[in-house]
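[1] Mind folding the following:
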Amino acid sequence: MMIFSMRPPRPASVLLNALALLVLCAILGLSLVWEFGYGYAPDAAAQLQRLAYLLAGAGLLLNLRFGPSPAHYAVVLAAALGGAAAAGLQVLPPLVGAVAAAPGPLAPPALLGLRPATWALAGYAVLLVYCTFMLAFDRRAGDSAMPRRVGVLAALPMWLFLAVALAATGAAGLQCGLSDCPAPGQGYAWLPPEWWPTPVLADLQPAAQPAPSADAPR
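    Below you'll find the predicted structure:
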């Protein structure tokens, strides 16, 4: 027989989950600004990374709505693992010496010396550490199927996340439509060409220095 826990969550648990959800809202909001404000459309791997953040936010939202639960933290952990795999497809090949094409003119510029995929991978690592910590120290986490009353502290990030999730879903629909997503720079399936965002930032990575020739003076 399944026993449902009716114990109220600790205030610290509500605060930490609300703050984590706000951080995810900020990450998703920045990705939308990066796409429509600066003209850098996501590729297929970036779309998977955005989806992973949406699923992780859904797990945190369940924690706030129904109370903390190991099942909800498992949703966040699974999303973080999937997002890390998607980001690793872009981060790991250059690190292990695999053949990789040089960033094109439509590639997003680096932020503080790191590509967006590297920042995404770091974010998933933080989510994994956060869930491990909460599963170890949130002793009141238990399975509960009963929705509970939430205060302003929990309701604000919940509604904000729902708004950002709808915006991210709409952005994916505009770019992909009902078929495969086009490559960055190939336009949007459901957006008129005159409304396509165009890149406005130059790549801040330093230009690669040519290798010295054998005849060059030492």
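[2] Going by C-alpha atoms from here, please, whenever you check contacts or count neighbours.
    Will do.
[3] give me every residue that touches residue 46.
    86, 87, 117 (C-alpha atoms under 8 Å, 6 or more residues apart in numbering).
[4] roughly how far apart are it and residue 77?
    With distances taken as C-alpha to C-alpha, to the nearest Å, residue 46 is found 19 Å from residue 77.
[5] now swap in residue 22 and tell me
    For residue 22 relative to residue 77 (C-alpha to C-alpha), the value is 17 Å.
[6] tell me which residues in the helix or strand where residue 166 lies are buried?
    Using DSSP states H and E, residue 166 sits in helix 152-176. For helix 152-176, burial by neighbour count (16 or more other C-alpha atoms under 10 Å) applies to 154-155, 157-158, 161-162, 164-165, 168, 171-176.
[7] to compare against the first, here's another:
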Amino acid sequence: MLIWVTLFITIAIGLFWYARHQPFPEHGNIAASIFLLTALVLYMALEAPRPTAGTLPGSPVPPVLAIILGGWFTIIGGYHMGRTQRDVIVAPFSGIILVSGIFGLVTLDWTLQTTTEQIGNFILASVFVLLEIYLLFRGLVVGIQGITWSKSGLRQLERGLIMGDRGAISHFERSWDMEDPALSAMAHAALALIYKFNDDTENYEIHANRLDRFGGWGSVDSSWLDAISTRLQGNANLESDE
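    Below you'll find the predicted structure:
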């Protein structure tokens, strides 16, 4: 039981740590909180004065719990990784718990299984290990795409968070993509407008000149420029009201 508590805590700490460096940290924080709560419940059950069926050696409760929670958050993380592109860490970290739960469950009565059952369980576990390797590569090696930082930068701008490590400027500075000139142009255009709004002429000229390398202001969709300008104006109105 203690090894399962350690596993859930380790994964939770990893998610909390990596979520700090994500454009949308709430996804990792939610998964980490659930895993940490699960570890706390398992530890409380382990330290209870009366042992329960779930805490006895060979109990299927911890691995089944790992499969349910790990599988659920792997699906959610995979959706965000492939469709919304808002998160790349929940799926691989949750996949570790899922794979651990599968191995823990199929090996509970390994010596009592027939050869056919052992081969089938081994193949099943191997498939999920391969899936986990893909998730680790896709999430932690390939990492976050520039478009995701653009989306989060727009959200931070709407919140009025412009400066600082979690501000819109920091997000837009990470959003350019060497393989997508249009995305890089959008990033420089956003930064130029923000610096112009803040009367920072030096940085405005830097990003305006870099934007010229990608075709100038005409290469950026007008709806993107309007979105940035509208949010900047909204921040100005809020400051004036205060």
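[8] Got a TM-score for the pair?
    Overlay of the two chains. TM-score (TM-score structural alignment, normalised by the length of the first structure): 0.39; 128 aligned residues with a C-alpha RMSD of 4.7 Å.
[9] Residue 22 and residue 77 of the first structure: which is more packed in?
    More crowded of residue 22 of the first structure and residue 77, by other C-alpha atoms under 10 Å: residue 77, with 24 against 19.
[10] Just say helix, strand or coil for the closest residue to that one other than its chain neighbours.
    The spatially closest residue to residue 77 of the first structure, leaving aside those adjacent along the chain, is residue 128, at 5.9 Å (C-alpha to C-alpha, 6 or more residues apart in numbering). Per DSSP: H, G, I helix; E, B strand; the rest coil, the secondary structure class of residue 128 of the first structure is helix.
[11] so who does residue 128 of the first structure touch?
    By C-alpha under 8 Å, 6+ apart, the contact list for residue 128 of the first structure reads 77, 80, 81.
[12] The helix or strand where residue 94 of the first structure lies packs against which elements?
    Here residue 94 of the first structure is covered by helix 70-95, with elements defined by DSSP H and E. Packing partners of helix 70-95 of the first structure (3 or more C-alpha pairs under 8 Å, 6 or more residues apart in numbering; DSSP states H and E): helix 44-66, helix 116-137.
[13] re earlier: and of the contacts of residue 128 of the first structure, the nearest to residue 132 of the first structure?
    Closest approach to residue 132 of the first structure among those (C-alpha to C-alpha): residue 77, at 8.6 Å.
[14] roughly how far apart are the residue nearest to residue 77 of the first structure and residue 75 of the first structure?
    For residue 128 of the first structure, the distance to residue 75 of the first structure (C-alpha to C-alpha) stands at 11 Å.
[15] now residue 66 of the first structure
    Distance of residue 66 of the first structure to residue 75 of the first structure, given as C-alpha to C-alpha: 14 Å.
[16] got it, and residue 173 of the first structure?
    24 Å.
[17] One more: residue 54 of the first structure?
    Separation of residue 54 of the first structure from residue 75 of the first structure (C-alpha to C-alpha): 11 Å.
[18] The two: which is more packed in?
    Under the neighbour definition other C-alpha under 10 Å, residue 54 of the first structure and residue 75 were set side by side, and residue 54 has more, 24 against 19.
[19] Now that one. Nearest residue, chain neighbours left out?
    Among residues not flanking residue 54 of the first structure along the chain, residue 165 sits closest, at 6.6 Å (C-alpha to C-alpha, 6+ apart).
[20] for residue 101 of the second structure, same thing?
    Nearest to residue 101 of the second structure is residue 63, by C-alpha to C-alpha, 6+ apart, at 4.1 Å.
[21] If you count contacts, what does the helix or strand where residue 189 of the second structure lies end up packed against?
    When secondary structure is defined by DSSP H and E, residue 189 of the second structure falls within helix 181-197. Packed against helix 181-197 of the second structure by the contact rule (3+ C-alpha pairs under 8 Å, 6+ apart) you find helix 146-159, helix 168-172, helix 201-212, helix 222-241.
[22] OK, contacts around residue 29 of the first structure?
    By C-alpha under 8 Å, 6+ apart, the contact list for residue 29 of the first structure reads residue 164.
[23] just residue 204 of the second structure next, same as before
    Residues near residue 204 of the second structure by C-alpha under 8 Å, 6+ apart: 191, 192, 193, 194, 195, 196.
[24] what do you get if the cut-off is 6 Å, keeping everything else the same?
    With contact set as C-alpha atoms under 6 Å, 6 or more residues apart in numbering, residue 204 of the second structure has these partners: 192, 195, 196.
[25] One more: residue 74 of the second structure?
    Going by C-alpha under 6 Å, 6+ apart, residue 74 of the second structure touches 91, 94, 95.
[26] Can you classify residue 62 of the second structure by secondary structure?
    Of the three states, residue 62 of the second structure takes helix under three-state DSSP.
[27] ok, and the closest residue to it other than its chain neighbours, which helix or strand is that part of?
    In space, and not counting its chain neighbours, residue 62 of the second structure is closest to residue 4: 6.7 Å by C-alpha to C-alpha, 6+ apart. Take DSSP H and E as the rule and residue 4 of the second structure turns out to sit in helix 2-19.
[28] neighbouring contacts of that helix?
    For helix 2-19 of the second structure, using C-alpha under 6 Å, 6+ apart, the contacting residues are 25, 28, 29, 32, 35, 36, 39.
[29] Mind listing what's buried along it?
    For helix 2-19 of the second structure, a neighbour-count test (16+ other C-alpha under 10 Å) marks 4-5, 7-13, 15-16, 18-19 as buried.
[30] try stretch 88-95 of the first structure
    For stretch 88-95 of the first structure, burial by neighbour count (16+ other C-alpha under 10 Å) applies to 88, 90, 91.
[31] For the first one, give its distance to residue 44 of the first structure.
    Spelled out, it's residue 88 of the first structure. As judged by C-alpha to C-alpha, residue 88 of the first structure and residue 44 of the first structure stand 13 Å apart.
[32] now do the second one
    Taken as C-alpha to C-alpha, the spacing of residue 90 of the first structure relative to residue 44 of the first structure amounts to 11 Å.
[33] Now name the helix or strand holding residue 34 of the second structure.
    For residue 34 of the second structure, the element it lies in under DSSP H and E is helix 26-46.
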